[in-house]
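> With the input below, show me the fold.
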Amino acid sequence: MLSIAVIGAGRIGQVHARTIASHPQARLALVCDPVQDAAATLAGTYGARSCQDVEEVFADPQVDAVIIGSPTPLHIPHLLAAAKAGKAVLCEKPIALDMKDVDAARTELDAVTVPVMFGFNRRFDPSFAAARAAVQEGRIGALEQLTIISRDPAAPPVDYIKVSGGIFRDMTIHDFDTARFFLGDIVEVHAVGQHLDQEVAQAGDFDAAVVTLRAASGAVATIINNRHCASGYDQRLEASGREGTLFAENIRATTVRLSNAEVTDAQEPYLDFFLERYADAYRLELSAFIEAVEAGTTPPTSVADAVEALRLAEAATESATTGQPVRLG
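Here you go, the predicted model:
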């Protein structure tokens, strides 16, 4: 059983703590957050210990692995400190807010020998993973076009948006990794950002965007994002190839459909948010992490994957700002 500490008792820390506590091969040992009440409350929910000083996590001999859910500027420092302490690492996205921070730490990152995995949980969603497996098996022939739709029910608080790094680093970065998961290397990015919500615009960010990615293979991915969706958390994927098309559709609480004099085939709304929609993905992500740590194998998502996703986010930001496509060398 892997003894795991969670750094960060915010929303994503709560997701990971709950996932660890319900996993038969994991134990939540410690929750760390500079806000004492937040750390103690989350730890107490699952019978774990809590602390405020992150150095206690790295020095604790009872901790085998660390899940990093701290603010993004601390991801690389916490990753490196955990690795130096011999702890395996599962780090949330993005790896940093700026590629300059990655470049400054490149030598240290390259020297890490402990298992390090990044939290691109979409890869582990059963539907998306099955679609990708079908592509790999040649079920639709050569993949030519990929469409990824990701719309949130509502925008996050403006205070969060101001420090998030922007929609491409915070939201689209999952879709960038999904596109690479299906298509491989991306050579060109063209993004159009939208200011549909003036409160978000005043915070300096786009609240919707459409991104086109061209892969080295010639395939093209289209990513559609929006911070608002009246019908719930809209998460869909379509992969089209020469010999067929794959669809991964939205998930609802039940499969019940209603037909009467007013509606035909009416269904329940989509699941409300990522906590519900990707619960299985977080569980399977944790299982993959535990398996890699215990078997001594390479985790399925790497530092290199995180770096490439950030590169795409920066390119999309540049493209949306200038109105021009950005070539990646």
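
> only C-alpha atoms for contact and neighbour calcs from this point on.
Will do.

> And the next helix or strand past the helix or strand hosting Thr178?
Using DSSP states H and E, Thr178 sits in helix 172-183. Next along the chain after helix 172-183, taking DSSP H and E as the criterion, comes strand 186-194.

> residues in contact with that next one?
Identification of contacts with strand 186-194 by C-alpha atoms under 8 Å, 6 or more residues apart in numbering yields 180, 206-216, 312, 315-317, 319-321, 323-329.

> which non-adjacent residue is nearest Gln62?
Distances taken as C-alpha to C-alpha, 6 or more residues apart in numbering place Ser3 nearest to Gln62, at 6.9 Å, with adjacent residues excluded.

> burial measure for that neighbour, as a count.
17 (other C-alpha atoms under 10 Å).

> That one touches Val31, doesn't it?
No. Using C-alpha atoms under 8 Å, Ser3 is not in contact with Val31; the gap is 11.6 Å.

> List the buried residues for stretch 141-157?
For stretch 141-157, a neighbour-count test (16 or more other C-alpha atoms under 10 Å) marks 141-155 as buried.

> ok so, going back, if you look at the contacts of strand 186-194, which of them are in helices?
180, 312, 315-317, 319-321 (DSSP state H).

> Which among these count as buried?
Using 16+ other C-alpha under 10 Å as the burial test, the ones in helices among the contacts of strand 186-194 include 180, 312, 315-317, 319-320 as buried.

> Distance to Val220 added to the residues you listed, as CSV?
Converted to CSV, these look like this (distance: C-alpha to C-alpha, whole Å):
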residue, distance to Val220
Arg180, 11
Leu312, 14
Ala315, 16
Ala316, 15
Thr317, 19
Ser319, 17
Ala320, 18
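
> And those, which is closest to Arg257?
The nearest member of these to Arg257, counting by C-alpha to C-alpha, is Arg180 at 35.2 Å.

> Tell me, how many residues neighbour the closest residue to that closest one other than its chain neighbours?
Closest residue in space to Arg180, ignoring its immediate chain neighbours: Ile186 at 7.0 Å, by C-alpha to C-alpha, 6+ apart. Ile186 sits with 23 neighbouring residues when counted by other C-alpha under 10 Å.

> another one to check against the first:
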Amino acid sequence: MIDVAVVGAGRIGKIHAANLVRQSGTHLKYVSDINLQAAQELATLHGAQVAEIDRILADPSIGAVLIASSTDTHADLIMRAAAAGKAIFCEKPVDLTLQRAQACAEAVKAAGVTCMIGFQRRFDPTFAAVKRRLAAGEIGDPEMLIVTSRDPGAPPVPYIKSSGGIFKDMLIHDFDIFRWILDDEAVSISATGSCLTDPVIAAADDIDSAAVTIRTRRGRLCQINTSRRAAYGYDQRFEVLGSNGMLQAGNHRPTEVTASTAGNVSYDLPEQFFLERYRAAYAIEVAHFFDAVVNRIAVLTSIEDGVKALELAEAATLSWRQNRTVELAK
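All right, here's what the predicted structure looks like:
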């Protein structure tokens, strides 16, 4: 039995807590959050105790810590948990600065603990099926990846101000998908953006619409288009063009019912929020994490993957701000 602590009792902390208590061989012992009411509510729901970080890390029975707190706490918690010898699951991003994220990776390596970063899209059944079929050679050599990533609406402005910007907060998932699907690394990145949905986002020194082009070491191309406003729902799609064909991963809908009448053919709009869209992915990634801890296998989304995605996010931010292509180490 692995005793586990969840740090962060917000919406994603609640999702992870609910998924981990369903895992055989795991026990949610502690919940921690600066919002004591939220921590107590989540702890009560799952029969856990509320505790502060010092108590959690000092408890020898705790085998793993799930970090779902605000981004500005991630790096410190990763390094402290690693030093305490705990297995770590941490939501993205590792940190808002590349230097500190690299320091976290070094701390994890030195401690020899399992550390997984929450890039849940790799665990989405549809996306994972594309990856398997691509690896099996169904469309030959991949040549181009086109990613569409659009939210139904922007988060609150206070969140935007502390998020690190759209490239570190939102597109970081797409940068991870790019590396995973093409199994390649970027040599150059060009990003542009605008504020088209709400002027208060521009006042927060951010953008809500972006277009990114990446060239890889093997000469492959990736294009990512992103918006914080899609009136029709949560729009998450990508397609891979290969030498022998194309693979596409489409949106998920609440039901797959199609209505055909004399007037039109209609079906459900896409899922409305990421928590619904990636419901299965969140459960699968938590199961994968504990499988890796118990069986001492490599995690699919390592802290090194978190560092690489953040490197691309920083380069994209620089490209947008300086209106130029950024060259990366080959």
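
> Packing partners of the helix holding Thr178 of the first structure?
helix 126-136, strand 143-151, strand 220-226, helix 303-322 (3 or more C-alpha pairs under 8 Å, 6 or more residues apart in numbering; DSSP states H and E).

> what's the mean distance for the helix or strand where Asp76 of the second structure lies versus the first structure?
In the assignment (DSSP H and E), Asp76 of the second structure maps to helix 71-83. After superposition onto the first structure, helix 71-83 of the second structure sits on average 1.3 Å from its aligned residues (mean C-alpha distance after the TM-score superposition for the first structure).

> Return the closest of the buried residues of stretch 141-157 of the first structure with respect to Ala261 of the first structure.
Pro153 (28.7 Å).

> Leaving out sequence neighbours, find the closest residue to the residue nearest the centre of the first structure.
With distances taken as C-alpha atoms, centre = their mean, the residue of the first structure nearest its centroid is Phe120 (3.9 Å). Distances taken as C-alpha to C-alpha, 6+ apart put His174 closest to Phe120 of the first structure, at 6.2 Å, once the chain neighbours are dropped.

> do Thr255 of the first structure as well
Leaving aside its sequence neighbours, Thr255 of the first structure sits nearest to Gln267 (C-alpha to C-alpha, 6+ apart; 7.4 Å).

> And that neighbour, how close does it get to Asn226 of the first structure?
22 Å (C-alpha to C-alpha, to the nearest Å).

> Who has more neighbours out of these two?
Neighbours per residue (other C-alpha under 10 Å) separate Gln267 of the first structure from Asn226, with Asn226 holding more: 24 against 15.

> what do we get in the second structure for the more buried one?
By TM-score structural alignment, Asn226 of the first structure lines up with Ser227 in the second structure.

> How much space separates its match from Ser194 of the second structure?
Counting by C-alpha to C-alpha, the gap from Ser227 of the second structure to Ser194 of the second structure is 10 Å.

> same check, this time on Gly25 of the second structure
Gly25 of the second structure sits 48 Å away from Ser194 of the second structure, going by C-alpha to C-alpha.

> By how much does the helix or strand hosting Val57 of the first structure deviate from the second structure on average?
Here Val57 of the first structure sits within helix 54-59, counting by DSSP H and E. Once fitted to the second structure, helix 54-59 of the first structure is off its aligned match by 1.2 Å on average (mean C-alpha distance after the TM-score superposition for the first structure).

> Check which helices and strands that helix sits against.
Helix 54-59 of the first structure packs on strand 26-32, going by 3+ C-alpha pairs under 8 Å, 6+ apart.

> same thing but at 6 Å, please
On a contact count with 3 or more C-alpha pairs under 6 Å, 6 or more residues apart in numbering; DSSP states H and E, helix 54-59 of the first structure meets no helix or strand.

> which residues of the second structure does that helix align to?
Using TM-score structural alignment, helix 54-59 of the first structure pairs with 53-58 in the second structure.

> Distance-wise, check Gln322 of the second structure relative to Ala64 of the second structure.
For Gln322 of the second structure, the distance to Ala64 of the second structure - C-alpha to C-alpha - is 42 Å.

> okay, those two: which has more neighbours?
Neighbour count, other C-alpha under 10 Å: between Gln322 of the second structure and Ala64, Ala64 has more, with 28 against 12.

> ok, the residue lying closest to the more buried one once chain neighbours are set aside - how many residues close by?
Once flanking residues are discounted, Ala64 of the second structure sits nearest to Ala87: 4.4 Å by C-alpha to C-alpha, 6+ apart. Using other C-alpha under 10 Å, Ala87 of the second structure has 25 other residues around it.

> Now do the contacts for Ala87 of the second structure.
The contact partners of Ala87 of the second structure, by C-alpha atoms under 6 Å, 6 or more residues apart in numbering, come to 64, 113-114.
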